[in-house]
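Participant: Sequence and predicted model, in that order:
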Amino acid sequence: MSLAHILLIMLAGVAAGTINTVVGSGTLITFPTLLAFGYPAVTANISNTVGLVAGGVSGSWGYRREITAGRQRLRQLAPMSLLGAVVGALLLIWLPPSAFKAIVPVLILVGLLLVVFGPRLQRRMAAHHPDGTQPESAGRKVALAGGVFFAGVYGGYFGAAQGVLLMGLLSALLPDSLQRLNGIKNVLGTIVNGVAAMVFIIVSFHNVRWWVALLIAIGSLIGGLVGAKVGRKLPPWLLRAFIVVVGVVAIVTMI
């Protein structure tokens, strides 16, 4: 592994950790980077998932005030993320690599659409409950639990734009402020990545490239802290435009 190889993977990890904390979709940075270096798709996805856990932890730490305020939500939703992550990770392992190669471009495209249209959905839904007083119906709670479970399956299988998907879902169904929801999103996403990583290590140890995972972990750990501290000051449109460009390159590469 050359020095340029090491630096580029680590920098991709920094970018992914920052973007995951602020927007979501950091996988659309690291995953294509690993593909460009010639790693097989499933191996790249598994190693990437293991590495990004560190960024989720640091990003969640940066949002600890919002997370403390939303701890009751997390107690309700975390089990659904955990179960979904196990299902998604096992699907990745059990389905043939050819299925992953066929499914991932579609998932990336869905992720890009969420990146582009997610903020508009968030603003529209947040306008429905600006003061946090909207009552929560039983149907809404069921929809929220089911949606978080599906996001966990999605995140365990691939995970690009999982954060955007979660933010759209949470802002549509919960009356909390968007900053608090972003903290909750960071914890749920970290749970999914952490659980999926554990499943991969136990069931598919041979597919983990540990040097790659370590480099992404170091980069994403830094990126999570950066995202929590200064990410809100960065122009969201610039981050999303960058993600879209990288995602389109990934789709073209895989096709």
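Facilitator: Cool, the structure landed. Residues are numbered from 1 along each chain as shown.
Participant: switch to C-alpha atoms for all contacts and neighbour counts from now on
Facilitator: OK.
Participant: Tell me which residues are up against stretch 20-38.
Facilitator: With Cα atoms under 8 Å, 6 or more residues apart in numbering as the test, stretch 20-38 has contacts from 5, 9, 12-13, 15-19, 41, 44-45, 48, 56, 59-60, 108, 111, 115, 159-164, 182, 186, 216, 224, 227-228, 231-232, 236, 243, 246-247, 249-250.
Participant: buried residues in it?
Facilitator: 20-35 (16 or more other Cα atoms under 10 Å).
Participant: Inside helices: which ones of these?
Facilitator: 20-22, 27-35 (DSSP state H).
Participant: Can you tell me the element residue 175 falls in?
Facilitator: Using DSSP states H and E, residue 175 maps to neither a helix nor a strand.
Participant: quick one: it from residue 114, how far?
Facilitator: Going from residue 175 to residue 114 by Cα to Cα, to the nearest Å gives 21 Å.
Participant: same deal with residue 214?
Facilitator: 29 Å.
Participant: And those two? Which one has more around it.
Facilitator: Under the neighbour definition other Cα atoms under 10 Å, residue 214 and residue 114 were set side by side, and residue 114 has more, 23 against 20.
Participant: name the element the more buried one belongs to?
Facilitator: Assigned by DSSP H and E, residue 114 belongs to helix 97-126.
Participant: before we move on, what about residue 15?
Facilitator: helix 3-22.
Participant: and the angle from that helix to helix 27-36?
Facilitator: Helix 3-22 runs at 160 degrees relative to helix 27-36, counting by axes from the mean of the first three to the mean of the last three Cα atoms, to 10 degrees.
Participant: Identify the residues contacting residue 14.
Facilitator: 216, 218-224.
Participant: now what about stretch 179-191, what contacts it?
Facilitator: So stretch 179-191 is contacted by 20-22, 53, 56-57, 59-60, 63-64, 66-67, 69-70, 73-74, 77-78, 81-82, 152, 155, 162-163, 166-167, 170-171 (Cα under 8 Å, 6+ apart).
Participant: want to compare, so here's the second one:
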Amino acid sequence: MGPLEALAILIAGLGAGTINAVVGSGTLLTFPTLLAFGFPPVTANVSNTIGLVPGSVAGAWGYRRELAGQRRRALRLGLASLLGGAAGGVLLLVLPEHAFETIVPVLIALGVLLVIFGPRISAWVAKRHGDGGGEHWWVWPAVLATGVYGGYFGAAQGVLLMAALGIGVADTLQRLNATKNVLAAIVNGVAGLIFTLVADVDWRVVALIAIGSVMGGLLGAFVGRRLPPQVLRGVIVVVGVVALVALLAK
């Protein structure tokens, strides 16, 4: 790996950490960068996942004020992310690379639509159930399923999480975004641990992405926490659409 390649990977990690803290889908920066430099797909995926773990933790730390009072929610949904991330990591190692190629774009498109129509759907759900408080029963399995996807690949994991949380949990978008960062960190962390133990990891890539993603995670938290709900929702939709187009264009 030459100095220019190392710099490009570092910058991609910075961008990915920033995007992940605000929305998610930072993998769409780092993963193609690694492929462009000739890294095998599975090695690129597992090295990228491990490298993004510190950035995910940094993003969650940047949102620590919005996490106040969410300990029980974070623990409950964190268990779903832990189980899902572990399952997704194992699936990456045992399934053919093309196994999820059909379903992934569908999931991202669904996530974008749910983010767009989330407020209306939330109002309808609240009206049907008689109140707007609490958390609906299907949020936990939705987070579990998103964890499986995140452990397997992870692009637009944040979009899917924000869609589920925004519709199923009565809280502000910024506080839910803080929860999303914690859940994504758990998914990346458990999948990364599995990859560390059994997969082919390029630790040079891990180090570069980790350094960049930590800086990006703190930057993304600083920016994301200051976005009005409508703007944040718009950013989520734009990133989700870009992710969908990028995957369909492969």
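Facilitator: Looks like it arrived, so ask away. Keep in mind the model is a prediction, meaning the values are calculated, not measured.
Participant: TM-score of the superposition?
Facilitator: The TM-score (TM-score structural alignment, normalised by the length of structure 2) is 0.86; 242 aligned residues with a Cα RMSD of 2.5 Å.
Participant: sorry, back to before: may I see the PyMOL selection of the buried members of the contacts of stretch 179-191 of structure 1?
Facilitator: To isolate the buried ones among those in PyMOL, judged by 16+ other Cα under 10 Å, type:
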select buried, resi 20+21+22+53+56+57+59+60+63+64+66+67+70+74+77+78+81+82+152+155+162+163+166+167+170+171
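Participant: Cross the contacts of stretch 179-191 of structure 1 against helices and list the overlap.
Facilitator: Per DSSP H, these map to helices at 20-22, 53, 56-57, 59-60, 64, 66-67, 69, 73-74, 77-78, 81-82, 152, 155, 162-163, 166-167, 170-171.
Participant: separation between residue 95 of structure 2 and residue 42 of structure 2?
Facilitator: 11 Å.
Participant: ignore the last one, residue 146 of structure 2
Facilitator: 20 Å.
Participant: okay, those two: which has more neighbours?
Facilitator: residue 146 (29 against 17).
Participant: in structure 2, what residues pair with stretch 191-198 of structure 1?
Facilitator: Aligned using TM-score structural alignment, stretch 191-198 of structure 1 spans residues 186-193 in structure 2.
Participant: What's the local residue count around the residue nearest to residue 87 of structure 2 when sequence neighbours are not counted?
Facilitator: Once flanking residues are discounted, residue 87 of structure 2 sits nearest to residue 148: 5.6 Å by Cα to Cα, 6 or more residues apart in numbering. Burial of residue 148 of structure 2 is recorded as 28 neighbouring residues (other Cα under 10 Å).
Participant: What is the equivalent residue in structure 1 for residue 148 of structure 2?
Facilitator: Alignment note (TM-score structural alignment): residue 148 of structure 2 maps to residue 153 of structure 1.
Participant: sorry, back to before: pull out the buried residues from the helix holding residue 15 of structure 1.
Facilitator: 8-22.
Participant: Distance from that helix to the middle of the chain?
Facilitator: With Cα atoms, centre = their mean, to the nearest Å as the basis, helix 3-22 of structure 1 stands 14 Å off its chain's centre.
Participant: Then stretch 139-147 of structure 1?
Facilitator: With Cα atoms, centre = their mean, you get 20 Å for stretch 139-147 of structure 1.
Participant: What are the buried residues along it?
Facilitator: 144-147.
Participant: Serialize the residues you listed to JSON lines and add fields for distance to residue 193 of structure 1 and secondary structure.
Facilitator: Output for these, formatted as JSON lines (distance: Cα to Cα, whole Å; DSSP: H, G, I helix; E, B strand; the rest coil):
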{"residue": "144", "distance to residue 193 of structure 1": "20", "secondary structure": "helix"}
{"residue": "145", "distance to residue 193 of structure 1": "18", "secondary structure": "helix"}
{"residue": "146", "distance to residue 193 of structure 1": "18", "secondary structure": "helix"}
{"residue": "147", "distance to residue 193 of structure 1": "17", "secondary structure": "helix"}
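Participant: could you check the angle helix 3-22 makes with the helix ranked longest in structure 2?
Facilitator: Counting by DSSP H, the longest helix found in structure 2 is helix 173-198. Between helix 173-198 of structure 2 and helix 3-22, the angle comes out at 140 degrees (the same axes, to 10 degrees).
Participant: how about helix 173-198 of structure 2: buried residues?
Facilitator: In helix 173-198 of structure 2, counting by 16+ other Cα under 10 Å, buried: 173-196.
Participant: For residue 166 of structure 1, see how far away residue 150 of structure 1 is.
Facilitator: Relative to residue 166 of structure 1, and taking Cα to Cα, residue 150 of structure 1 is found at 10 Å.
Participant: same check, this time on residue 75 of structure 1
Facilitator: Per Cα to Cα, residue 75 of structure 1 is found 16 Å from residue 166 of structure 1.
Participant: How about residue 191 of structure 1?
Facilitator: Distance, residue 191 of structure 1 to residue 166 of structure 1, by Cα to Cα: 13 Å.
Participant: Could you do residue 3 of structure 1 as well?
Facilitator: 36 Å.
Participant: which residues touch the closest residue to residue 76 of structure 2 other than its chain neighbours?
Facilitator: Using Cα to Cα, 6+ apart and skipping residues adjacent in sequence, the residue nearest residue 76 of structure 2 is residue 140, 8.0 Å away. Counting by Cα under 8 Å, 6+ apart, residue 140 of structure 2 touches 76-77, 80.
Participant: just curious, which of those residues is nearest to residue 121 of structure 2?
Facilitator: For these, the residue nearest residue 121 of structure 2 by Cα to Cα is residue 77; the value is 21.1 Å.
Participant: What sits closest to the closest one if chain neighbours are left out?
Facilitator: Using Cα to Cα, 6+ apart and skipping residues adjacent in sequence, the residue nearest residue 77 of structure 2 is residue 140, 6.0 Å away.
Participant: Ok, residue 133 of structure 2 next?
Facilitator: Residue 133 of structure 2's closest residue in space is residue 170 (Cα to Cα, 6+ apart), at 5.3 Å.
Participant: wait, isn't that neighbour in contact with residue 135?
Facilitator: Yes - Residue 170 of structure 2 is in contact with residue 135 according to Cα atoms under 8 Å; the separation is 6.6 Å.
Participant: now stretch 75-90 of structure 2, how far from the chain's geometric center?
Facilitator: On Cα atoms, centre = their mean, the centre of stretch 75-90 of structure 2 falls 13 Å from that of its chain.
Participant: For that stretch, buried residues please.
Facilitator: For stretch 75-90 of structure 2, by 16+ other Cα under 10 Å, it's 77-90.
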